[in-house]
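J.: no sequence on this one, just coordinates:
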């Protein structure tokens, strides 16, 4: 694994570990200021998205570190690409045109998939 992979994958994993953790434990009221979309989904779905993000973050790091099923890192990165494409669609459907973070995350996850 290259320095570029570990830099981008590490930053992406940190982002998704935090994002996923707060979605799994914070209340809807606490999430609402950061994520207005939480009102448009059932709370169990928000929790499930958080769990997927945490598992994906672990998938970026653990397989390459352990050497066990290193292809899972590519799958995790491609999963994040799909997740953010869907998230961009949700934002646009809700009239939220601020999707720059989503675009950055798609590019970063694509880079991780390519570098893995």
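T.: It's in. Just so it is clear, the model here is predicted, and its values are computed rather than measured. Numbering: from 1, shown residues only.

J.: could you use CA atoms for every contact and neighbour count after this?
T.: Fine.

J.: most distant residue from the centre of the chain?
T.: Distance to the chain centre peaks in the chain at residue 67, reaching 22.4 Å (criterion: Cα atoms, centre = their mean).

J.: list the contacts for it?
T.: Contacts of residue 67 were listed using Cα atoms under 8 Å, 6 or more residues apart in numbering, and none were found.

J.: quickly note the distance from it to residue 73.
T.: 11 Å (Cα to Cα, to the nearest Å).

J.: same thing with residue 65?
T.: Separation of residue 65 from residue 73 (Cα to Cα) stands at 10 Å.

J.: structure B:
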């Protein structure tokens, strides 16, 4: 199970760091063509969400890999699960139902990492 959690953490970290970097460095107008929800929020909110995703993605790997403040790894996973639930709510309000499925799957995967690292397979 520990190996499974590491693989899951790695995949989620790559996904969140890439998505967060995109939201952090690209202009809001450029993102609007791919992500319609950015029209409903300010540019600083888009950048804040991106920064949260980048930091959460790094938090899935770095504390556990370095052995420093390992309690941050399950905390990052739980925080990313909350971010994905909030994203699902946003997509629901906009009527973007296929995106909700993706958000819920990511939230569940983050919850599995949080559960595993808080509990039986804590680092």
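T.: Arrived safely, thanks for sending. The structure presented is a predicted model; accordingly, all values stated were derived computationally and were not measured.

J.: who has more neighbours, residue 65 and residue 73 of the first structure?
T.: Each of residue 65 of the first structure and residue 73 has its neighbours counted (other Cα atoms under 10 Å); residue 73 has more, 23 against 10.

J.: the more buried one against residue 60, yeah?
T.: Yes: counting by Cα atoms under 8 Å, residue 73 of the first structure touches residue 60, with 4.5 Å between them.

J.: what strand or helix carries the most centrally placed residue in the second structure?
T.: In the second structure, the centroid-proximal residue (Cα atoms, centre = their mean) is residue 80; its distance is 4.1 Å. For residue 80 of the second structure, the host element (DSSP states H and E) is helix 72-94.

J.: counting by contacts, list what the very next helix or strand once past that helix packs against.
T.: The first helix or strand that comes after helix 72-94 of the second structure along the chain, using DSSP H and E, is helix 97-118. With contacts taken as 3 or more Cα pairs under 8 Å, 6 or more residues apart in numbering; DSSP states H and E, helix 97-118 of the second structure sits against helix 2-25, helix 72-94.

J.: can you rerun that using 10 Å?
T.: On a contact count with 3 or more Cα pairs under 10 Å, 6 or more residues apart in numbering; DSSP states H and E, helix 97-118 of the second structure meets helix 2-25, helix 43-66, helix 72-94.

J.: dump the ones you listed to TSV, plus distance to residue 116 of the second structure.
T.: Converted to TSV, these look like this (distance: least, Cα to Cα, whole Å):
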stretch	distance to residue 116 of the second structure
helix 2-25	7
helix 43-66	12
helix 72-94	8
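
J.: returning to what we had before: need the overlap of contacts for residue 73 and residue 60 of the first structure.
T.: 9, 112, 113, 116 (Cα atoms under 10 Å, 6 or more residues apart in numbering).

J.: what's the separation between residue 25 of the second structure and residue 44 of the second structure?
T.: Separation of residue 25 of the second structure from residue 44 of the second structure (Cα to Cα): 11 Å.
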